[in-house]
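1. Can you look at this prediction? I've put the sequence above it.
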Amino acid sequence: MVLWSDILSIRALNRPIFNFFVDNCVIKVGNGIRIRFWLDRWCGGLCLKSSFPLLFNLSSDKEGSLNHYFARKSSSSAWNLPHRRELYSWELAEEVRLNALLSSAPTLCLDREDCQVWCTDSVSSFSVSALYSHNSSLLGPHLKVSNFVWNSSLPLRVSFFSWLAWKSRIKCSDFLLKIGILDSNTSPLCHFCNSELETASQVLLHYPFSWSIWSAVVEEWGLHWCIPNSVDGLLSWWMSGKFHNFDRLIWRAIPLIVLWSIWKLRNECVFSNAQPTSSGLLELIKFRSVVWLKASIKDFPYSVDDLVFN
């Protein structure tokens, strides 16, 4: 009971996962007391309400249990379906179709309770891997960005910060004001320029100093670009780069290192009154790249000088 109550609680938190459970569970008929004739999937995995909406709307017992419907049968094959009024001729055809379906429906087993069972086209038991695969399929391009962010070649703190930036959850002034950390009288303007609202995209991408860093990095790879509107757009564009072998590993690490380095410099300017210089930050980005990648990638062929000067 605790397990199913936890699964039902998912409905409010993640509707697609809840629907995955609902769509792949069918009810094994026992005594029919807990099964709702119209609303539950007990007859061949079908919900009669969805399959016969006209008859459901006319039913005078929409919530009735399967046990009650069985008790009203006049014979083993004659179902007594209560309606609010007499059926018209075109509605009788639907009732004939419903009775044809019910003729092959499971019968009651009075000494056994109704129960839910897992049933899909390929497997007869639930697996966590099936749920994970289903949930991943719903993420679409977001799954690719997520895999891109969690780069095993970099320190975990760098990937975690990049994930926060991607989700617009870094603690800029606008975020701290929203959650009540900063007093409402505190200025939400950028600590770099004191003229625009400090947001993740403004600090990390669009502030002129930040833009110059990104442009210098991209130009060193012989590319031209128009800076994206958000961190999500930046990472999506960066994933489109076509490189091979170790160059690809470097390329995939660079945006995360740049994001981390710009934010670290922002904090130093805010809390230690540091003065930002683009040349100094670019050298630091290159140094971090080679040190972190050489420490995590076996047989990494480039030296510090290779990355700094070439």
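-> Happy to help now that I have it. Numbers count the residues shown, from 1 in each chain.
2. contacts and neighbour counts: CA atoms only from here.
-> Noted.
3. ok, residue 309 to residue 134 distance?
-> When C-alpha to C-alpha, to the nearest Å is the yardstick, residue 309 and residue 134 sit 46 Å from each other.
4. dropping in the other structure now:
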Amino acid sequence: MVNWREILANIEQGGLGVRNLAEVNDCLLLKWWWRRVWSDILQLVHKRPAPVEFYLSNLKLSVGNEDRIHLWEDKWLNNLYLKEEFPRLYSLSEEKGCNCSAFVGCKEFTHYHLQTPLHYLNVYLYAFGEPLAWEEEEVLRLHELLRETPTLSLESKDSCQWMANPEGSFTVASAWKWWMYSKGPNLNVTKDLWKNFAPSKVKFCGWLVWRGRLKTVAVLKNLRVLNEDSDSLCLFCKSEEESVHHLMLFCPFVDMMQWWGLVWVLPGLVKDLLLWWSGVKFSKIVLRMWKVIPLAVMWSLWKARNECLFSGKPVEWNELAELVNVRVALWSKLNIEGMHYSVQQIVTNLHQTKACVGRRRLPLG
């Protein structure tokens, strides 16, 4: 069995990329919030704090001549809420819901006239008796903060900019990209597992092997599908327990790699094998062939194991190795545009084929 969280994880992070509908809905809600950017969305902060925080941190407001931006309750100044920066002044203010444009051109003040670059942005904070000394300090601090603001433009409307997108407009894709990145880093191995020209079922088999979820005897015993006293010996060598790593690595893998002319020290785990595999450098075309080799080996081994188990068909290693070669050659022939060699030529003259296609710049299919 595969954990549901692994299925929902992004492909680049080791999952299957099945999208969580609740997370998709949150990203779509951000689009709705963007279209109605002046709506009160903070009521959702307790239900979905992460997307709300992301939204507010990437939203930049520009003050214009409309009444949409609120002085205290919007992040229009240095990405700050004035009500949070000056909680005492906000609690004393009689104009908590006031907007910035309401103070433009106002010449009547109750106690304080804070003349700022915002065309005389007049902030009358409260209508009560003489303030205390520390309250005056807060007023002066607010005054200094407002001096740093850009000039309010009476010729333009209130506007907003989405900082997560270079174009400045909100996209659901930018929100989803952030959501995926917040879950963890991308893995190089998964890129090679999925971004190649092997059939989808072969890629999925490779993913199960990498995750250790292929239903070998050891896995089935761990899931209690098989009894502890069930025969667990490998069908190929009859000497060790059939685990994912033994089946895919220690039986025939080394012999099969002779076709590629590879001499190496075999890793002990499948994930180490694939990690090493992803670090090998070839020309672009040869690299595309290289990426599908472990998948072809794993797929062929698994099919041969099942035929041996359920049909009683003995395994002929020479034929199995030849079958892996043919599969790699066939997939390469069908998916690499400009590959003029036949399947037979690729199989019998692999080194010459690699040398030729490595020097040529064939168009990538």
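-> Thanks, I have the structure now. Worth saying up front: this structure is predicted, and the values here are computed from it rather than measured.
5. Which one's more surrounded, residue 309 and residue 134 of the first structure?
-> More neighbours surround residue 134 than the other of residue 309 of the first structure and residue 134, with 14 against 8 (other C-alpha atoms under 10 Å).
6. helix or strand for the more buried one, which one?
-> Following DSSP states H and E, the helix or strand that holds residue 134 of the first structure is helix 128-139.
7. and the angle from the following helix or strand past that helix to helix 128-139?
-> Heading C-terminal from helix 128-139 of the first structure, the first helix or strand you meet, by DSSP H and E, is helix 141-149. Angle, helix 141-149 of the first structure to helix 128-139, by axes from the mean of the first three to the mean of the last three C-alpha atoms, to 10 degrees: 110 degrees.
8. Please tell me how far the following helix or strand past helix 141-149 of the first structure is from the chain's geometric centre.
-> Note on helix 141-149 of the first structure: by DSSP H and E, the next helix or strand toward the C-terminus is helix 156-166. In this view, helix 156-166 of the first structure has its centroid 17 Å away from the chain centroid, taken as C-alpha atoms, centre = their mean, to the nearest Å.
9. tally of neighbours for residue 263 of the second structure?
-> Applying other C-alpha under 10 Å, we find 9 other residues in the vicinity of residue 263 of the second structure.
10. So it, which state does it fall into?
-> Here residue 263 of the second structure is recorded as coil under DSSP: H, G, I helix; E, B strand; the rest coil.
11. Relative to residue 149 of the second structure, how far out is it?
-> 66 Å.
12. Okay, helices next: where are they in the stretch 151-300 of the second structure?
-> Taking DSSP state H, counting those that start in this stretch as the test, the helices found in the stretch 151-300 of the second structure are 172-181, 188-194, 200-211, 217-222, 244-245, 253-256, 270-278, 284-310.
13. Any idea how many residues pack against the aligned residue in the second structure for residue 296 of the first structure?
-> Alignment note (TM-score structural alignment): residue 296 of the first structure maps to residue 335 of the second structure. Per other C-alpha under 10 Å, the neighbour tally for residue 335 of the second structure reads 16.
14. So what's the gap between stretch 171-185 of the first structure and the chain middle?
-> Centre-to-centre, stretch 171-185 of the first structure and its host chain are 27 Å apart (C-alpha atoms, centre = their mean).
15. Which position in the second structure pairs with residue 262 of the first structure?
-> By TM-score structural alignment, residue 262 of the first structure lines up with residue 301 in the second structure.
16. Can you tell me how far that match is from residue 181 of the second structure?
-> 35 Å.
17. what do you get for residue 112 of the second structure?
-> With distances taken as C-alpha to C-alpha, residue 112 of the second structure is found 47 Å from residue 181 of the second structure.
18. who's more crowded, those two?
-> Ranked by neighbour count (other C-alpha under 10 Å), residue 112 of the second structure and residue 181 place residue 112 first, with 17 against 13.
19. ok, now which ones touch that one?
-> Shown in contact with residue 112 of the second structure (C-alpha atoms under 8 Å, 6 or more residues apart in numbering): 122, 123, 124, 125.
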